[in-house]
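test case, fold it:
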Amino acid sequence: MVMATKHSLQLLAMLIFLISLLALTKPTMADDDIPEDFSSSYFPDDFIFGTATSAYQIEGEATTKGRGPSVWDTFSKETPERILDGSNGDVAVDFYNRFKEDIANVKNMGFKGFRMSISWSRVIPSGRRREGVNKEGIEFYNNVINEIISNGLEPFVTIFHWDTPQALEDKYGGFLSRDIVYDYYEYANLLFEEFGDRVKYWMTFNEPWSLSGFSYDYGVFAPGRCSSWVNRQCRAGNSATEPYIVAHHLLLSHAAVVQLYREKFKPIHGGQIGITLFTFWYEPLSNEPADVEAAKTALDFMFGLWMDPMTYGTYPRTVRDLVGDRLPKFTDEESKLLRGSYDFLGLQYYTSYYAKPNATVDPNHIRYKTDNHITETPYDYDGNLIGPQVRDFEL
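Below you'll find the predicted structure:
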């Protein structure tokens, strides 16, 4: 990965990913059951191993070829001290000019899938389709998708990977405004029209939690908004309300685009559409009922915040009870649109924590991170890590 914020995991890596239909094809194994020669041969024939990328992290040519700036361009250039090495995506790994070589390398490694995202501001510089489409951007992605397929790989396309067009951020605050739902809908419609004949797996969003949380509560991802007491580098924001507003608009955007695809494009192209979520796993620190409930609540705030609306049409009860009036509400029609709004689910998992109740939340300093009223720790009561540590990182 070329860029990383000081508080983030290295998110661009060669990943193994599974596109599933929420059904296990084989029983899971306990650690003791895993054979020494464990390999891809133990997976079903239709299990797809692949690589994952995102546009701003790899493409380069960020200021040329008709592309408009995204919030990450602004964030990395105006506040370079908030990037681990002070870099930006102007060049990255130059995928824009080297994609044939890179895709060939993926093929030669034996992978069968290539997950990528499309830069909204590369195909629509202003973010609004009615204001013009960048034909050079469309041509680039056509060439990339064709190259992926010609190498025997399956393209998995993420419509949005956190790179909101800066023009929309300036115009109405990006995902803080409900106006984003229509502009995102029109953007997705363009992608389906241009690439839907070849792309059979679409993801509306990558890790919406990361956008709502890291960008609007912690303030460490673009556009870097949060309450000033959370992070002094934040120039504006409200960690108590904005994460939920953004989450709400992400979910409404997701539901609208899934409906669009299913009604207009799926009957023609026969593809599938879903979303890629991200979660930690939480174990209770002890068998005490309060710790067990704390682990469930932690999952509700990180995973259920997204899955419950897409499954049941409403936020988890724990989230509703603890957040109260700060949590936006869905109309009956919106709830109906959200229920069942995925053909498959992508899930990215990085680490686990123990959870216990936190009874010391400061009522004068409210934020998304502490709304769950839990304390998370990687250590048990004896000081042992929850599992083997792969590398040091801080979130």
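
for the rest of this, base every contact and every neighbour count on C-alpha atoms.
Fine.

so residue 203 sits in a strand?
Yes. Secondary structure assignment places residue 203 in a strand (DSSP: H, G, I helix; E, B strand; the rest coil).

that one and residue 157 touch, don't they?
Yes. Under the criterion of CA atoms under 8 Å, residue 203 makes contact with residue 157 at 6.1 Å.

next one: stretch 315-325 to chain centre, how far?
22 Å (CA atoms, centre = their mean, to the nearest Å).

correction: stretch 251-271
On the basis of CA atoms, centre = their mean, stretch 251-271 sits 19 Å off its chain's mean C-alpha point.

what residues does stretch 259-266 touch?
By CA atoms under 8 Å, 6 or more residues apart in numbering, the list of residues contacting stretch 259-266 from outside reads 189, 192, 196, 272, 273, 337, 341.

now the end-to-end length of that stretch.
With CA to CA, to the nearest Å as the measure, stretch 259-266 spans 10 Å from end to end.

surely residue 306 forms part of a helix?
Yes. Residue 306: assigned to a helix according to three-state DSSP.

next, the structure of the following sequence, for comparison with the previous one:
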Amino acid sequence: MGFVSILLFALGCVHCSITCCSSAEVNKHFFPPGFKIGVANAAPQIEGAWNEDGKGETIWDRYAISQPDTIYDHSSPQVASDSYHKWREDLEMVKEMGVDHYRLSIAWARIYPDGYKTDKPNERGVAYYKNLLRSLRALNIEPMVTLYHWDLPQKLQDDFGGWLSPKIVDIFADYARTCFELFGDEVKWWTTINEPKQICELGYGSGVFPPAINLPGVGNYQCAKNVLLAHAKAYHIYDKEFRQKNQGKVSIVIDTIWFEPNTTKPVDIEASERALQFSFGLYGNPVFNGDWPAVVKARVAQRSKQAGLKKSRLPTLSPEEIALINGTHDFLCINHYASHMVSALSDEPPFTDTSFDADIGVNDSIPSEWPKGGEAWFAVWPPGMRKLLVWLKNTYNNPEIVITENGFSDNAGTLEDDHRINYYRDYVSNCLDAIYIDNVNLTGYTAWSILDDWEWRVGYHSLIGMYKVDFNDPNRARTPRKSAGYFTQVAKNRCLVDPKDCVH
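Below is the predicted model of the structure:
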């Protein structure tokens, strides 16, 4: 799950009132024919075995182990959920839930320990993923594989600055080609990079995530350009070299929270749209429409000029780069968890403030009556899911959409997690409303997470699994929560209510 900056947002259905897209009751439709239901997690959050079988050090390994005070509970991903050793047990859990697909990530540093392509990938790392992927196929579960879920090999950061350097583009492309070669027969759904906004803004802008580079309003935009070019090169490699044989699909995963305009005033609606174009559109627009969003280019250029800079802090995309990036998607992937309210600021932030938030220039808040999850930003408002899907449909020309993450975190970890059941029911209900009422081309839903994991800077304080993991137990025992039973019935019945009450 992505850690979301408080002042980042998304908006949709901009001319509606706050209640326009809410459902009076749970949607009773069966899921459409062919609709895919799955569960997910990622290598750095569940695998552990951080230095076993030839795996190299990642930026998260270095950060958590060397600076334990930066992690809420002083934990690290050294063991996490120990899925590297317990993957067979975890796949049995996935099978028992009756889902169609399992989203996972490949740890770059298990394939190439230093990140660089060598003559031969790490055999033990390759064997681990081959066994995992082939076992999923044998269970009739479709793997959805992410190539990069934040775990940059540390040496790439040490040698040239990681995602700040154009060098990363071809190095990532080499790694992607290797994965397509090694695992292409088992994988039909590929996603290149997970949540680039978090990689770039938190890692190279505000610096609150590793590699903890504090270059606000500069590093984040340079990172964004390199991430998009790396994704695009990987996409074209698959398209030209592997698609005909493997018949798979490739995209990038972009995350956003939903920010509802605080009022129906034009200034609040405009502020919301502007913020959306910064947070989602910064990555989505080059891929789906070509080039940076116009409002992003204009605002960063203006604020750069007012600050006395000779050129915009936002790097230019050349015509060749625009052409390379534009259209590099076979479907749209969205990670979504929470909603906020957003309004216009009364005054423009100081031009000397070069932060991403100042460039957006909006105010956000969370209504006190909205339920909260396990972190401060996690505010639950299910209509936000439907509004987001409608906005994506309208903004990106009605693409096929797959929800690649959605789920609820808490700090208690109780087995009787009715609050999580209610979350899934209400968010999926809004997905069905988007399909059947708004004609959104939504073809898949992926719940995060199948089991508790290591949640980045909050460690084991935020619990989000349908299976509880006992992190005090060396064996990392798994126990199903009530939500696991609920989601299993949803997956098997293909409906949110009793099947006898469902309609086609």
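
TM-score of the superposed pair?
TM-score for the superposed chains, counting by TM-score structural alignment, normalised by the length of the first structure: 0.85, backed by 353 aligned residues with a CA RMSD of 2.0 Å.

what's the mean deviation for the top helix by length along the second structure versus the first structure?
In the second structure, taking DSSP state H as the definition, the longest helix is helix 219-241. Superposed on the first structure, helix 219-241 of the second structure shows a mean distance to its aligned partners of 0.5 Å (mean CA distance after the TM-score superposition for the first structure).

can you tell me the closest non-neighbouring residue to residue 345 of the second structure?
Taking CA to CA, 6 or more residues apart in numbering, and ignoring the residues beside it in sequence, residue 345 of the second structure has residue 362 as its nearest neighbour in space, at 5.4 Å.

now swap in residue 61 of the second structure and tell me
residue 77 (6.6 Å).

quick one: map that neighbour onto the first structure.
Taking TM-score structural alignment, residue 77 of the second structure has residue 89 as its aligned residue in the first structure.

tell me the secondary structure for its match?
Using three-state DSSP as the criterion, the local structure at residue 89 of the first structure reads coil.

can you pull the contacts of residue 228 of the second structure?
Contact criterion CA under 8 Å, 6+ apart gives 283, 286, 287, 325 as the residues in contact with residue 228 of the second structure.

er, residue 97 of the second structure actually
Contacts were defined as CA under 8 Å, 6+ apart; by that measure residue 97 of the second structure touches 484, 485, 487, 488, 489, 491, 492.

please check these and keep the buried ones.
With neighbours counted by 16 or more other CA atoms under 10 Å, the contacts of residue 97 of the second structure contain buried members at 484, 487, 488, 489, 491.

for the last one, which residues are in contact?
For residue 491 of the second structure, the residues meeting the contact criterion (CA under 8 Å, 6+ apart) are 37, 97, 98, 99.

what's the distance between it and residue 274 of the second structure?
Applying CA to CA to residue 491 of the second structure and residue 274 of the second structure gives a distance of 37 Å.

so the longest helix of the second structure matches what in the first structure?
With TM-score structural alignment as the criterion, helix 219-241 of the second structure aligns to 242-264.

also stretch 319-335 of the second structure?
On the first structure, the counterpart of stretch 319-335 of the second structure by TM-score structural alignment is residues 332-348.

next, the distance between the ends of the matching stretch.
The stretch stretch 332-348 of the first structure measures 30 Å between its terminal residues, going by CA to CA.

which parts of that stretch are buried?
Those would be 334-348, for stretch 332-348 of the first structure by 16+ other CA under 10 Å.

go on, stretch 151-158 of the second structure?
Going by 16+ other CA under 10 Å, stretch 151-158 of the second structure has these buried residues: 151, 152, 153, 154, 155, 156, 157.

now for residue 152 of the first structure: what does it line up with in the second structure?
Residue pairing (TM-score structural alignment): residue 152 of the first structure is matched to residue 140 of the second structure.

what about that match, is that helix, strand or coil?
Of the three states, residue 140 of the second structure takes coil according to three-state DSSP.

against residue 181 of the second structure, how distant is it?
To residue 181 of the second structure, residue 140 of the second structure is 22 Å away according to CA to CA.

could you point out which element follows the longest helix of the second structure?
The helix or strand immediately downstream of helix 219-241 of the second structure is helix 243-246, counting by DSSP states H and E.

buried set for that next one?
Judged by neighbour count (16+ other CA under 10 Å), helix 243-246 of the second structure contains these buried residues: 243, 246.

what's the first helix or strand after that helix?
Next helix or strand after helix 243-246 of the second structure toward the C-terminus (DSSP H and E): strand 249-255.

mean distance between that following strand and the first structure after superposition?
Here strand 249-255 of the second structure is compared with the first structure after superposition; its mean distance to the aligned residues, by mean CA distance after the TM-score superposition for the first structure, is 0.8 Å.

what's that strand packed up against?
Applying 3 or more CA pairs under 8 Å, 6 or more residues apart in numbering; DSSP states H and E, one finds that strand 249-255 of the second structure contacts strand 189-194, helix 196-197, helix 219-241, strand 332-335.

outside of it, which residues touch it?
For strand 249-255 of the second structure, the surrounding residues in contact (CA under 8 Å, 6+ apart) are 2, 188-197, 231, 235, 238, 243, 280, 283-284, 328-336, 404.

at 6 Å what do you get?
Strand 249-255 of the second structure is touched from outside by 189, 190, 191, 192, 193, 194, 195, 329, 330, 333, 334, 335, with contacts defined as CA atoms under 6 Å, 6 or more residues apart in numbering.
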